[in-house]
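Engineer: Test case, fold it:
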Amino acid sequence: MKGLYVRQSGKLVMAVALTLLSVSISAQVLDSPVATVRLSSTEVITQRSLKQDVQRYEEQLGRALTVEQRREVLDAKINEVLLKQGADRANVTVADSEVSEVLNQQKAQLGAAVSDEQFRRLLEQQTGMSYADVFEQIRRTLVQQRFLAESKRDVINPPGASSRLPAPSEVRKVYEENQTNFINPAMSGFTHIFFDSRNLSEQEKSELLARAQAKHDEIAGGKTSFQRAVNAAMDDSSVQAGDFGYIVRGDQQAMALLGSSFVDAVFALEEEEVSEVIESNIGYHIIKVTDKRAPRLLEMDDPIYPGQSLTVRMQIIQYLQQQKQQERFQTALQELIGELREDADITIFEERLNW
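Structural biologist: The predicted structure follows:
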C-alpha cells in the first residue's frame, strides 16, 4: 500500500508540474511580445499592454481601431520607451520637489477650499491610478520634456524667436475669422457693503440682517451717503466694503459662490442705483452699480476685460506666438525620436497586431 501511494504521489507531482508548465506557457502566450526596444536596455512591449491602450482609445472613440491605428498606438509606446531610455542615458532627472510643484499648481486651480486629501482622492478618481502612480507619471513627463528641451534647444528656441512678432496681416486674419468670438457678455461692476454670514447661527444671521437693514435705512433716509457708509465700513472690522469688480452674465462660478438670485438682482439695477439689502449665499449686501455694460463685439484694440491692459490684438499675437512655439516643439520632438530610432534596435511582430 505504501509503495502504491508513493507511485500515485509521483503521478500527482508530475500532473501538478505539467499544470504549472501549462499555466506558464499560457501566460507567455497571453503576454506575447508585440515589440522589443533596445537603446540602453531591452524593453518588451507585450500584446496585453498594447491591448489595454487600444481598448482605452476605442472606449473614447466608441468604435474599434483598425490594424493601422493599432500600429500607431504601438509606435507611440515605442517612442515613449525611447524617450525614457534616452533621458536615462543622458542622466536627465527631475526632483520630487519639482513634481510636487506641478501638483500644487493643479491643486491651487481648484481653490483654497480643497484639502490635500480631497485633491489626492480627486486625482485618483479622475485618472484611475493611485496617487503614487500619478506622481511618477508626472515625473516621467517632466523628464521627457527636459530631455527634449536640452537636446533640441536651438530648434525649440532659435535666436530671436521670442521677440519675433507675427505680421499685422496674420493678426488681422485671425481676428476676422473669429470676430464673433471676441465678445464681451453683459456685465455689471459694483461697489458693495458686505455683511458676512458664513459660519453663523440662525440667530446671529437675523441680528446681522437687522444691522444691514439699519445701514440701508440710514443711506435711503439721507442720514449718510453710500460712499460715506463705504468709507466708514472700511474702518469697521465686522463689515467689509469696497469695489467688488464685475459680475458677468452667465458666469457659473459667480452663481455657484453668490447664488443665481443675487446675480439676477445685480443685473436688475441701473447704473448708479443703490440696492435694497440683497442676500447672497455668503451674506448680505448693499450695492451700488458703478458700470453696466451690454453685450458687444470687441474691436482689435479693446481690452478683453474692463480694467485690464490685455487687448484683443495682444491676445491674438500671444496665440500666434504660442502656435509657432508648438510647431517648433513638434518639429524638435520628431527630430529627436527619429534620431533615437536610428540608434535603437527595434523589432516589431506585425502579426501580433491582429487579434
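Engineer: CA only for contacts and neighbour counts going forward, please
Structural biologist: Fine.
Engineer: Strands along the stretch 1-150 of the chain, start to end?
Structural biologist: Assigned by DSSP state E, counting those that start in this stretch, the stretch 1-150 of the chain shows strands spanning 33-38, 42-46.
Engineer: okay if I get the ones you listed as JSON lines plus distance to residue 71 and mean neighbour count?
Structural biologist: Output for the strands of the stretch 1-150 of the chain, formatted as JSON lines (distance: least, CA to CA, whole Å; neighbours: other CA atoms under 10 Å):
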{"stretch": "strand 33-38", "distance to residue 71": "10", "mean neighbour count": "20"}
{"stretch": "strand 42-46", "distance to residue 71": "12", "mean neighbour count": "17"}
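Engineer: got a markdown table for the ones you listed, with distance to residue 326 too?
Structural biologist: As requested, these are exported to a markdown table (distance: least, CA to CA, whole Å):
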| stretch | distance to residue 326 |
| --- | --- |
| strand 33-38 | 28 |
| strand 42-46 | 29 |
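Engineer: out of the ones you listed, which comes closest to residue 85?
Structural biologist: strand 33-38 (8.5 Å; CA to CA).
Engineer: run this one through as well so I can compare:
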Amino acid sequence: MKKRKIALAACITGAIALTACNDDGNADNDSGEEIANIDGTSLTEEALTNELKNEFGPQLFNQMIQDTILRQQAEELDIGEEEVDSELEDMREQMGVEDDEQLLEMLQMQLQIPVDSIDELKEDFLLPQVVIQELSTAEVDITEEDKEDYYEENEEALTEVEVRHILVEDEETAEEVLSELEDGTSFEDAVEEYSQDTASVPEGGNVGSFPQEGHQMDENFAEAAFELDVGEISDPVESQMGYHIIEVLDRNETYEELEEEIESSLTQEQSKSPEEVVQELMENADIEITDSNYEDWLEEPGAMAM
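Structural biologist: Prediction:
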C-alpha cells in the first residue's frame, strides 16, 4: 500500500516539478521549446509536460491534498521527531538492517521505493504513517476484563513456542545428528555442521516464536514443536523442506506471558483501517478548488487510493 504511494508520488512529483520549472514564474509561457528531434519531428517541452500532467495530474492532485491533510493532522496531534524516529527504528528491525545506508539501499533496490535520504523517508512516508496509526487507534478502549475474556476464549490458539532446529536432507542424516546430540554434541555445534537452513544457522538454529494457530510454519513442524516440553528434543520430523531435529527453548501460555499479544490483537480488531482514517479526514476537511480547471480532478473520499 505505502510502497505504491511513494513510487507514484515520486514519479509524478517530478513531472509537475518539471512543469513548474518550465514556467519560470510565467503562466503564459507556451514557447514550445524543442527538447528533442526524432528524424525531423520535434518534441517540445510543452508537449512533454502536458502529457505528464494529463497522465499523472489527477492522481498527484489528490495525493497532494491527502498529504497536506495528514501533515496538518501531525501538527494537531503534536507528532514530533521522537515518534517518527521510533517508527524508523521499527522499520530497521523489521527489514533486518542496522544502519540508514543499508535501509535506503534495500528500499531503493529491492522494494523500488525512490527515496534518496532518511529525511525524505521520514517526511514523505513515516510521518503520514504515524498520523494514520494514531488516528486509527484513537477510539480503541480495551479493559482488563476484555483481555481476560479474550484469553479464556483463545487460550490454546494463543500459546506460543520458541524453537530452534537442525534441517537436513534425509532421515538417515537426521538420525545421525540425533545420535550425536544424545552423545553430548552441543545443539549449536550440530547446527553449524549439519543444518541446511542458512537463515537460522547464525542464530544457532533459532527460528523464533510462533503461535499454535495462525502461524506460517510447516504443519508437521508446528505440530511436533507443540508436543515437546521446554528443553526437549524431537525425533526426526519430516516437512516439505527435509527432516528437522527440533528443540523447544521456551513456551508462553499463561495470561501474564501473553498479555501483550492479547492487547495487540484486540487493538487491531478495534482499530480503523488506514482507508477509513483517510476517508474521514477527507470528508471533514474544508477543500476548496479555486481553479475551475481542476474541479473534476478531486475524487470522492471513498475512491481515494492509499
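Engineer: Quick TM-score on the pair, please.
Structural biologist: Scored against TM-score structural alignment, normalised by the length of structure 2, the superposed chains reach a TM-score of 0.44; 185 aligned residues with a CA RMSD of 5.1 Å.
Engineer: what's around residue 242 of structure 1, how many residues?
Structural biologist: 16 (other CA atoms under 10 Å).
Engineer: so what's it up against?
Structural biologist: 191, 192, 193, 230, 234 (CA atoms under 8 Å, 6 or more residues apart in numbering).
Engineer: make it 10 Å
Structural biologist: 190, 191, 192, 193, 194, 227, 230, 231, 233, 234, 287 (CA atoms under 10 Å, 6 or more residues apart in numbering).
Engineer: Filter those residues down to the ones in helices?
Structural biologist: Residues of these located in helices (DSSP state H): 227, 230, 231, 233.
Engineer: how about JSON lines for the residues you listed, with neighbour count added?
Structural biologist: Converted to JSON lines, these look like this (neighbours: other CA atoms under 10 Å):
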{"residue": "227", "neighbour count": "16"}
{"residue": "230", "neighbour count": "22"}
{"residue": "231", "neighbour count": "14"}
{"residue": "233", "neighbour count": "18"}
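Engineer: so which of those would you say is closest to residue 61 of structure 1?
Structural biologist: Once CA to CA is applied, the member of those that ends up nearest residue 61 of structure 1 is residue 230, at 56.1 Å.
Engineer: From residue 20 of structure 1, how far off is that closest one?
Structural biologist: 82 Å (CA to CA, to the nearest Å).
Engineer: where do the strands sit along structure 2?
Structural biologist: Taking DSSP state E, the strands of structure 2 run over residues 34-38, 41-44, 160-168, 206-211, 237-239, 242-252.
Engineer: Out of these, which one sits most buried?
Structural biologist: Most buried of those, by mean neighbour count (mean count of other CA atoms under 10 Å): strand 160-168, with a mean of 24.
Engineer: who does that strand touch, helix- and strand-wise?
Structural biologist: Contacts defined by 3 or more CA pairs under 10 Å, 6 or more residues apart in numbering; DSSP states H and E place strand 160-168 of structure 2 against helix 171-182, helix 187-194, strand 206-211, helix 219-226, strand 237-239, strand 242-252.
Engineer: Of all those, which one comes closest to residue 276 of structure 2?
Structural biologist: Closest approach to residue 276 of structure 2 among these is made by strand 206-211 (29.3 Å; CA to CA).
Engineer: re earlier: and the helices and strands packed on strand 160-168 of structure 2: which comes nearest residue 6 of structure 2?
Structural biologist: strand 206-211 (31.6 Å).
Engineer: For that closest one, name the packing helices and strands.
Structural biologist: helix 144-158, strand 160-168, helix 219-226, strand 242-252.
Engineer: For those, give me CSV that also has distance to residue 120 of structure 2.
Structural biologist: Conversion of these to CSV gives the following (distance: least, CA to CA, whole Å):
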stretch, distance to residue 120 of structure 2
helix 144-158, 39
strand 160-168, 37
helix 219-226, 42
strand 242-252, 40
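Engineer: Including distance to residue 105 of structure 2, could the strands of structure 2 go into TSV?
Structural biologist: Below are these laid out as TSV (distance: least, CA to CA, whole Å):
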stretch	distance to residue 105 of structure 2
strand 34-38	32
strand 41-44	35
strand 160-168	30
strand 206-211	26
strand 237-239	35
strand 242-252	34
